[in-house]
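[1] here is my input, please return the structure:
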Amino acid sequence: MRCDGRLLALNSYENRVYQLGLEEGGFCVVKFYRPGRWSDAAILEEHRFVAQLAEREVPAVPPMEIPGHGTLACLDGQRFAVFPRQGGHAPELDDPDTLSLMGRLIGRIHGVGATESFRHRPHLNLESFGRSARAFLLDNHIIPPELETVYRQVVDQALAGVERCYQRAGHVALLRLHGDCHAGNVLWTDGGPHFVDFDDSRMGPAIQDLWMLLSGDAGSMAAQWERIREGYETFRDFDPRELHLIEALRTLRLIHYSAWIAQRWDDPAFPPAFPFFDSPRYWEDRILELREQIAAMDEPPLL
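    Presented below is the predicted three-dimensional model:
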């Protein structure tokens, strides 16, 4: 594939992703993987999952075969994959029909995801997204000293609330997920949506790929959920006990997100992108956020 010099950096902090113009016409997208994050086996599991979805006509965008390399190539120690470019815009999640379609498509993704398990990619749970993130932030003294004690108290209360939510849910099935199924990872066109960026794909409960489609107050989320659930159950049953996990998973995401930024703070791309991260104001906002989540986790789940 000969490039014609057109180069556009796309919005990605975890990896480096570029749109490249091709001499033969059109474009491709190249993802250069962050060193040390995933093993080759874990990346190839992600590629296999997306390929399985595409084979079953689920609108996901799998990587292309690179002659002599499969879907994962390496040059001078730098691993990369090449994807066809897929344009589109974020879905309009205030449209009930869009929510129903998203539910149907995620139901199909999970139908494929449940057919086998990841062996090399992690699980989404209290330990991986909560306790380990807390430990990194506190053990490395990331929080400003004047706020460290109160942050420690609040994050411990939040994680105790997450544990209670998991206890209320009981045993729920784990399956291969998209893992980061927010509106920015869905590209909508006149022909419908395409799911992209399965880089955070892992084992977890089905609700993880659904709750990020919800927004607003409890009444609004309940109405949105009803449309999503109806679409989802066209293809796959949903275990209602997982509704106990929505606010728990939101809490884990908030804690994990701060640790994710901290772990990559030496990357030159991060300080300009998150200029307030090392300020007291950032952590005051996170403390308030977690206090709100502590209260939310004690509320009844969506019906």
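[2] please make it C-alpha for all contacts and neighbour counts, starting now.
    Fine.
[3] so residue 83 is in which element?
    strand 78-84 (DSSP states H and E).
[4] tell me which other helices or strands that strand touches.
    When contacts are defined as 3 or more CA pairs under 8 Å, 6 or more residues apart in numbering; DSSP states H and E, strand 78-84 packs onto strand 27-32, strand 73-75.
[5] quick one: the strands in the stretch 151-300 of the chain?
    Along the stretch 151-300 of the chain, the segments classed as strands by DSSP state E, counting those that start in this stretch run 175-176, 186-189, 192-195, 203-204.
[6] tabulate the ones you listed in a markdown table, adding columns for distance to residue 17 and mean neighbour count.
    A markdown table is the format used below for the strands of the stretch 151-300 of the chain (distance: least, CA to CA, whole Å; neighbours: other CA atoms under 10 Å):
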| stretch | distance to residue 17 | mean neighbour count |
| --- | --- | --- |
| strand 175-176 | 24 | 23 |
| strand 186-189 | 16 | 18 |
| strand 192-195 | 16 | 20 |
| strand 203-204 | 24 | 22 |
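[7] to compare against the first, here's the next sequence to fold:
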Amino acid sequence: MTDTAFTFQTLNPDTILDALFEQGIRVDSGLTPLNSFENRVYQFQDEDRRRYVVKFYRPQRWNAEQLAEEHQFAHELEIDEIPLAAPLRFANRSVLTHQGYYFAVFPSLGGRQYEADNLDQMEWVGRYLGRIHQTGRRSRFQHRPDIGVKEYLLEPRQLFEQSALVPAALKDDFLKTTDALIDEVMGQWHSRFTMLRLHGDCHPGNILWRDGPLFVDLDDARNGPAVQDLWMLLNGDKAEQRMQLETIIEAYEEFCPFNPEELALIEPLRAMRLVYYLAWIIRRWDDPAFPRNFPWLTGEDYWRRQTATFAEQINVLREPPLQLTPMY
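    This is a model prediction of the structure:
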């Protein structure tokens, strides 16, 4: 696959329409782009007025086996009556190909925005996450990676050092702070948890609400600790986060046990996400969509703020981890 394809410059409307036509779908509307930087995702309507979403996966990210594992997990969850958008099968295949691209077609399922500060909705989500992990524990991904410090910290650190996007005058300070953050995480990271298949990116934007939660986008599904799918739902100050965590875990444990030792991984996982997210933007900089949507990355003020953010996270990591209220 060429670099041009990596940036989706060879993906045009005719290519998309031809790919769908090969699967027996005749598009009878325009292709409405949906918000996605990593992949290219479009909503459309066919000649029978049925609504679909088609996702063209970014080349060179996941291979066919890794995509098949994501889809298999989605189909298992669907069988277990978890509300989520699972890819459709065509001739018993959900990982489809056209002109070197992998793509998949999904039913278009609408919903309202999940209310991140609504404890009733949070309880529902906690219950369904318990069910998702109940399914996820049955086996592990064999081709998709595990969440760990190598991919989320060490490889991004090498990228930061090599990247010309980090201003030369600020690079030493930024790298020194990054190293301190990595050292703090490495000192706290442990493996005293059961590795299971996860949603992987379970933030409020990947949950819709339609008389209950609807989970979308398993694109970042990986093996990892259960708390990875819980911590991104927390917001507010420590007291608010503790109340939210207790709400989620109480509902979660109706279907799946939760290991309290994983609570110590919340802030390390947050730090890993901060580092990994920044590296993701840098890796995608050759895609014209990234300079257009992240123009501030080239400014010195951004890198000063990013250094300060990393330093602030170091201080958070040095505080006692979030704990549940003891039960007597």
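[8] now the strands of the stretch 151-300 of structure 1 as TSV including distance to residue 86 of structure 1?
    Listed next are the strands of the stretch 151-300 of structure 1 as TSV, based on distance: least, CA to CA, whole Å:
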stretch	distance to residue 86 of structure 1
strand 175-176	23
strand 186-189	8
strand 192-195	8
strand 203-204	26
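[9] of all these, which one comes closest to residue 6 of structure 1?
    Proximity to residue 6 of structure 1 (CA to CA) singles out strand 186-189 among the strands of the stretch 151-300 of structure 1, at 22.0 Å.
[10] who touches that closest one?
    The set of residues external to strand 186-189 of structure 1 that reach it, using CA atoms under 8 Å, 6 or more residues apart in numbering, is 86, 87, 88, 89, 90, 91, 193, 194, 195, 196.
[11] out of the residues you listed, which are buried?
    86, 91, 193, 194, 195, 196 (16 or more other CA atoms under 10 Å).
[12] any idea what the fourth one aligns with in structure 2?
    Same thing as residue 194 of structure 1. By TM-score structural alignment, residue 194 of structure 1 lines up with residue 214 in structure 2.
[13] quick one: contacts for its match?
    83, 84, 85, 111, 207, 208.
[14] what do you get if the cut-off is 10 Å, keeping everything else the same?
    Each residue near residue 214 of structure 2 by CA atoms under 10 Å, 6 or more residues apart in numbering is listed here: 82-85, 109-112, 114, 125, 128, 206-208.
[15] what's the spacing between it and residue 66 of structure 2?
    23 Å (CA to CA, to the nearest Å).
[16] all helices for the stretch 1-150 of structure 1, in order.
    Secondary structure of the stretch 1-150 of structure 1, counting by DSSP state H, counting those that start in this stretch: helices at 40-55, 96-113, 126, 132-139, 145-169.
[17] nearest to residue 217 of structure 1, out of those?
    helix 96-113 (16.2 Å).
[18] list the contacts of the next helix or strand after the closest one.
    Using DSSP H and E, the helix or strand that directly follows helix 96-113 of structure 1 along the chain is helix 126. With contact meaning CA under 10 Å, 6+ apart, helix 126 of structure 1 is reached by 132, 133, 159, 160, 162, 163, 166, 248, 249, 252.
[19] per the alignment, residue 142 of structure 1 corresponds to what in structure 2?
    Under the alignment by TM-score structural alignment, residue 142 of structure 1 pairs with residue 165 in structure 2.
[20] that match: neighbour count?
    16 (other CA atoms under 10 Å).
[21] of all the strands of the stretch 151-300 of structure 1, which one is nearest residue 153 of structure 1?
    Distance to residue 153 of structure 1, taken as CA to CA, is lowest for strand 203-204 among these, at 27.3 Å.
[22] mean per-residue distance, that closest one versus structure 2.
    Here strand 203-204 of structure 1 is compared with structure 2 after superposition; its mean distance to the aligned residues, by mean CA distance after the TM-score superposition for structure 1, is 0.7 Å.
[23] that strand: how far from the chain's middle?
    Relative to its chain's centre, strand 203-204 of structure 1 lies at 11 Å (CA atoms, centre = their mean, to the nearest Å).
[24] packing partners for it?
    Here strand 203-204 of structure 1 touches strand 175-176, going by 3 or more CA pairs under 10 Å, 6 or more residues apart in numbering; DSSP states H and E.
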